[in-house]
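[1] model the structure of this input:
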Amino acid sequence: MREQSRIFADREEAGRELGEALGGLALDHPAVYALPRGGVPLAVAVGRRLKAPVDLVLVRKIGAPGSPELALGAVADGAEPFTVVNPEVKRMTGASDAYLERARAEQLAEIERRRALYLGDRPRIDPRGRTAVIVDDGLATGATARAAATALRAQGAARVIIAAPVAPPDTVAEMEAAGYEVAVLEQPQPFFGVGGFYRDFHQLSDEDVVRLLAQDAAD
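    Next comes the predicted model:
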């Protein structure tokens, strides 16, 4: 949306700016879905700006063998969990189907833990007929966001937008070429990782997520 890259103070500032940008779009019946943990403070700010409810979309990255930070793929929660695999990373790392299935099962178990901890008896937001806005603090490969978008489409969302403050231009181009609608504030090149575009990029805890969701529910 802007040509000049910049550094965000923290996730809250980035969320406010992302909310302002999204507020300029004609979004019909929006709901905001955070990718936890990092996307939660941004999603709360976006939801406040759009006057939209906030929920979580529970997706876990599947790390490559020997390189857990490298996204081999991702798995999204749902009645039938949906898995996205990056074929180039699979080829490059030699990840076997057996490895992929073991890693998928581990991440689904973590999704179950997070659902119970973060959401408890909090009502879920049904995406059917809504504009589902998926929010994260940044996109690198985009595998997690793509899995989330596919899951929300399968659940009946009328429109799905993947929104983040920062992402590399090649990731945005690939996602758009694959038919995903993307709203990104900054597309820096070169791109050295999401955290490099925040002054404060501390790791959020489970307790932070629970607190932010509780604050959102009280507003």
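[2] going forward, measure contacts between C-alpha atoms and count neighbours the same way
    OK.
[3] what's near enough to touch residue 32?
    Neighbouring residues of residue 32 by CA atoms under 8 Å, 6 or more residues apart in numbering: 43, 46-47, 52-55, 132-135.
[4] run the chain-centre distance for the longest strand seen in the chain.
    As assigned by DSSP state E, the longest strand anywhere in the chain is strand 67-76. Distance, stretch centre to chain centre, for strand 67-76: 13 Å (CA atoms, centre = their mean, to the nearest Å).
[5] next secondary structure after it?
    As assigned by DSSP states H and E, the chain's next helix or strand after strand 67-76 is strand 82-85.
[6] what is that next one packed up against?
    Where contact means 3 or more CA pairs under 8 Å, 6 or more residues apart in numbering; DSSP states H and E, strand 82-85 is packed against strand 67-76, helix 143-154.
[7] narrow the contacts of residue 32 to those in strands?
    If you go by DSSP E, these have 54-55, 132-135 in strands.
[8] give me the buried subset of those residues.
    Neighbour-count burial (16 or more other CA atoms under 10 Å) is assigned, among those, to 54-55, 132-135.
[9] and this one, so I can compare the two:
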Amino acid sequence: MPILFQDRRDAGRQLGSLIAPQVTAEAVFLGIPRGGVPIADELSRHCQRPVGLMAVRKLPIPDNPEMGFGAVGPSGVVALNTAVMAWAGISEAAAAAVRTAVLEEIRRRLAVYDHQPANLAGRSAWLVDDGLATGYTMLAAIRECHALHAASVQVAAPVCHAEARARVQQEAPVYCLHTDYGYSFAVASFYARFPDLEDNEVVQALATARAEARALPDMAP
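    Below you'll find the predicted structure:
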């Protein structure tokens, strides 16, 4: 697969040129932690709109945690891949137990980050991640934004698998620089540098945004 971006911030700058004409005065960029945050931060700089978080998380298969069967948002809203659940033999009770555990991790992250919107009424929410592989995490994020009364929801990601893009576009417009149709898709393969990010890097990016008056003002306590 071709290397399209030097790193996430390079991807954010390239993505900014694509979406800028669509960004309104009510827009806010919400990065999905952790990888979506530096991209959302670059979009915030490019478009001069506020930046915050949307802390949704994958629901991992108990016996294969690298693979997910959906995602959950802070309010408990979910997007479930029922086909994977059936394939992996995940019962409703098992799914509920995983959801509870993941919500605990989301609460931990929110306590560290402190940049989750409490209300998006009147806002045009731009959800940002470093790539769409299956799309279920983004679907949970879209549904979370609707639960927070966003006026509109858009998705921005540098790279997408075609199936994930089609899935997400059923619920929100998707702006993507490269759509891949290959069987073997990995978001990291399109980046020259794609390190795992730590909590402190997310916190620092958001602290800088706050210092530059780019942080979303109506944060949850």
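[10] I'd like the buried ones among the ones in strands among the contacts of residue 32 of the first structure as CSV, with distance to residue 214 of the first structure appended.
    Compiled in CSV, those are given as follows (distance: CA to CA, whole Å):
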residue, distance to residue 214 of the first structure
54, 11
55, 11
132, 21
133, 20
134, 19
135, 18
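[11] show me what residue 53 of the first structure aligns to in the second structure.
    By TM-score structural alignment, residue 53 of the first structure lines up with residue 50 in the second structure.
[12] next: residue 99 of the first structure.
    So residue 99 of the first structure corresponds to residue 94, using TM-score structural alignment.
[13] what's the matching range in the first structure for whichever strand or helix holds residue 155 of the second structure?
    Here residue 155 of the second structure, judged by DSSP H and E, is contained in strand 152-161. Alignment of strand 152-161 of the second structure against the first structure: residues 159-168, by TM-score structural alignment.
[14] identify each buried residue in the matching stretch, please.
    Residues of stretch 159-168 of the first structure classed as buried: 159-168 (neighbour count, 16+ other CA under 10 Å).
[15] quick one: contacts of it?
    Identification of contacts with stretch 159-168 of the first structure by CA under 8 Å, 6+ apart yields 14-15, 18, 129-140, 145, 149, 152-153, 180-191, 194, 197.
[16] swap in 7 Å and give it another go.
    Under the criterion CA atoms under 7 Å, 6 or more residues apart in numbering, residues 14, 18, 130-140, 145, 149, 181-189, 191, 194 lie in contact with stretch 159-168 of the first structure.
[17] what do you get for stretch 172-183 of the first structure?
    160-164.
[18] and if we set it to 8 Å?
    So stretch 172-183 of the first structure is contacted by 1, 22, 142, 146, 149, 160-164 (CA under 8 Å, 6+ apart).
[19] buried set for it?
    By neighbour count on 16+ other CA under 10 Å, the buried set for stretch 172-183 of the first structure is 172, 175, 180-183.
[20] and stretch 103-110 of the second structure, which stretch of the first structure?
    Counting by TM-score structural alignment, stretch 103-110 of the second structure corresponds to residues 108-115.
[21] mean deviation of the longest helix seen in the second structure from the first structure?
    The residue-count maximum for a helix in the second structure (DSSP state H) belongs to helix 92-113. On superposition with the first structure, the average gap between helix 92-113 of the second structure and its aligned counterparts reaches 0.7 Å (mean CA distance after the TM-score superposition for the first structure).
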